[in-house]
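Provide a 3D model corresponding to the input given below.
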Amino acid sequence: MTTAALPPRTALFLPASNPRAIEKARGLGADMVILDLEDAVKAADKDAARDAAVVAVAQGFGTSLGAIRLNGFDTPEHAADVAAVAESQADYVVLPKAEDAEQVARLIETLGKPLLAMIETPSGVLAAAGIAALPGVAGLIAGTNDLAASLRLPPSSGREAMGVALQTVVLAARAGDAWAIDGVFNKLDDAAGLEAEAKAGRALGFDGKSLIHPNQIDGTTKAFGPTEAELAEAEALVAAATGGAERYRDRMIEAMHVDQARALLARFASG
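Prediction:
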């Protein structure tokens, strides 16, 4: 099983029923490829998609992590998905509509693999801290489309209408020492809008963003990477620090700030 010390900046969802997209994904350079058995797959194709996902993760995705998203607890396909994915070579498992920590804990025990829990409902948001704290939960993914619908937000609402929910997902992830992955951007031909939303997500504390199209990878990777100014500042701060609380340029710094700068530089070095 592949392991990753750093969270994915880009997590690309692909229908497990689309062999052409799966093959193409091996050369795209996303940090994580998530083969979807849930929303992106027609009911008639569920069994074939499950088999295809197991084969695909066995073949691997090069330097990209491979994950499989299950059908949810309340679906007829869930049990078969769990049985197949537990025996697969998937690096991670993605669970939609996570809402109950005890239920998630039992699933993790059955799967024996690290899990990314999607927070897509008000109940999920309220339970996020307990879910993120579970051993075996690698991260939380904000399912913003379903969350907006379950919050009954009007179509004209912007992301700020979900601000409390999104911040709660980040808080829960940080309290549980888990990754926080932002939701998808639905407009496929709006590079500027994607970059703006990705930068806003990073500013909110998210580690990366889930994607629905390959053309979103480069812009999102850039948005979640450090700027040249941030890198220069981090390098200078680390070089100047001598330990303890001290003056650095026009402000006071301490060990926490040095650790943050080192973490930023390590992330950049990872590519």
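
drop to CA atoms for contacts and neighbour counts, all remaining ones
Noted.

wait, residue 129 sits on residue 177?
No. Between residue 129 and residue 177 there is no contact, the gap being 10.3 Å when judged by Cα atoms under 8 Å.

So for the two, which residue has more residues nearby?
residue 129 (21 against 15; other Cα atoms under 10 Å).

Look at the more buried one and give its secondary structure.
Here residue 129 is recorded as helix under DSSP: H, G, I helix; E, B strand; the rest coil.

ok, now the one 5 residues further on?
The local conformation at residue 134, judged by three-state DSSP, is coil.

give the contact list for it.
Contact analysis of residue 134 by Cα atoms under 8 Å, 6 or more residues apart in numbering lists 101, 105, 176.

ok, and the most crowded of these?
residue 176 leads the contacts of residue 134 on contacts (other Cα under 10 Å) with 21 neighbours.

Now do the same contact list for the closest residue to that one other than its chain neighbours.
Among residues not flanking residue 176 along the chain, residue 133 sits closest, at 4.2 Å (Cα to Cα, 6 or more residues apart in numbering). Contacts of residue 133 were listed using Cα under 8 Å, 6+ apart, and they are 172-173, 175-178.

To check against the first, give me the structure of this:
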Amino acid sequence: MDMRNRPYRSVLYIPGSKSRALDKARSLPVDAIIFDLEDAVAVDEKANARATLGHALTEGGFGARVKIVRINGLDTEWGRADAQAVAQMDCDAVLLPKVETTAQLDAVSSITGDLPIWAMMETPRGMLNAAEVAEHPKLAGMVMGTNDLGKELQARFRPDRLPMLTSLSLCLLAAKAAGLVIVDGVYNAFKDDDGLKAECIQGRDMGFDGKTLIHPAQVEIANTAFAPAPEEIDLARRQIDAFEQAQAAGQGVAVVDGRIVENLHVATAREILAKSKAIETINAG
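Presented below is the predicted three-dimensional model:
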């Protein structure tokens, strides 16, 4: 399944240094895993984390889950060694933190070769340069780093995320224009199910493909929020049927539930059904 055409409802961070967490991740119903060598790993564990993660990925057992490795920035003492290690790992992409320029992506791709790159978007300069960053030929996805971004913006937390909306929207526009995957930032209060659900719904309605998560307890809520709802699937099927019947009768539009259905609605309906089928395939696996 092409990386851009599969679900990314739930994208769980797992510390690359924790063998037990890596083992548990093999059985979690997540669409993708970010194996973290950066923030989740203590300074004196950086080298061990590379070895531990490399061994776990060689062992395999992660099934259809997309395997993304977040390295330290190349401006740190660990970044180059991380990138060299990831180039040899059995993973699907390398995730670079604090991306602000295409030069940073060039630098990592000179080490990781043909491995797709994902970009952490988490600084004001990154927001302003999102459109340029998104057009890099090796870039396959963007991840919102809302904790770091909030710190840089000196923004206050609000349930409606008003201080963050411009930044989220700039990256969304850039990702959609370039045909990239884009996933929303984390929700820190992992025991607050209602708050997580509300933020997932907001992100889904904005156009995000899924949510990054910090705890397995958050997976089910994200999977549900970012999957097509049964009523959406039903409507999509009826829209396609009605439009095909209208075309057969020589008409360019159809009407479903009192609303006009045109080509663009049918294209969206087909995307909904394709995503639903992809989720079924993952669940069956």
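
Got a TM-score for the pair?
TM-score for the superposed pair, counting by TM-score structural alignment, normalised by the length of the first structure: 0.95. Supporting figures: 270 aligned residues with a Cα RMSD of 1.5 Å.

Residue 17 of the first structure should be in a helix, yeah?
No. According to three-state DSSP, residue 17 of the first structure belongs to no helix; its state is coil.

And the helices in the stretch 151-271 of the first structure, which stretches?
163-175, 191-204, 217-223, 228-240, 255-269 (DSSP state H, counting those that start in this stretch).

Go through the ones you listed and name the closest to residue 54 of the first structure.
helix 217-223 (23.8 Å; Cα to Cα).

Trace that closest one over to the second structure and give me the residue numbers.
Mapped onto the second structure using TM-score structural alignment, helix 217-223 of the first structure covers residues 219-225.

residue nearest the centroid of the second structure?
Closest to where the C-alpha atoms of the second structure average out (Cα atoms, centre = their mean) is residue 183, at 3.3 Å.

Residue 150 of the first structure maps to what in the second structure?
By TM-score structural alignment, residue 150 of the first structure lines up with residue 152.

you'd agree residue 68 of the second structure is in a helix?
No. Under three-state DSSP, residue 68 of the second structure sits outside any helix and is assigned strand.

residues touching the nearest residue to residue 96 of the second structure once chain neighbours are set aside, list them.
Ranked by Cα to Cα, 6+ apart and with sequence neighbours excluded, the top spatial neighbour of residue 96 of the second structure is residue 119, at 5.2 Å. Going by Cα under 8 Å, 6+ apart, residue 119 of the second structure touches 95-99, 139, 141-143.

what do you get for residue 215 of the first structure?
Applying Cα under 8 Å, 6+ apart, the residues near residue 215 of the first structure are residue 188.

could you measure the residue nearest to the centre of the second structure against residue 220 of the second structure, distance?
Residue 183 of the second structure is 16 Å from residue 220 of the second structure, where distance means Cα to Cα, to the nearest Å.

again, but for residue 112 of the second structure
As judged by Cα to Cα, residue 112 of the second structure and residue 220 of the second structure stand 33 Å apart.

higher neighbour count, the two?
Shown here are residue 112 of the second structure and residue 220; by other Cα under 10 Å, residue 112 has more neighbours (20 against 15).

that older thread, in the second structure, which of the contacts of residue 134 of the first structure remain in contact?
Shared with the second structure under both residues aligned by TM-score structural alignment, their matches' Cα atoms under 8 Å, the contacts from the contacts of residue 134 of the first structure are residue 101.

counterpart of residue 160 of the first structure in the second structure?
Checking TM-score structural alignment: residue 160 of the first structure goes with residue 162.

got it, and residue 258 of the first structure?
By TM-score structural alignment, residue 258 of the first structure lines up with residue 266.

got a list of what the closest residue to residue 269 of the second structure other than its chain neighbours touches?
Once flanking residues are discounted, residue 269 of the second structure sits nearest to residue 236: 4.4 Å by Cα to Cα, 6+ apart. Shown in contact with residue 236 of the second structure (Cα under 8 Å, 6+ apart): 266, 268-270, 272-273.

just the buried members of those?
Neighbour counting by 16 or more other Cα atoms under 10 Å classes 266, 269-270, 272-273 among those as buried.

Reformat those as JSON lines; add distance to residue 246 of the second structure.
Formatted as JSON lines, these follow (distance: Cα to Cα, whole Å):
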{"residue": "266", "distance to residue 246 of the second structure": "12"}
{"residue": "269", "distance to residue 246 of the second structure": "16"}
{"residue": "270", "distance to residue 246 of the second structure": "17"}
{"residue": "272", "distance to residue 246 of the second structure": "21"}
{"residue": "273", "distance to residue 246 of the second structure": "20"}
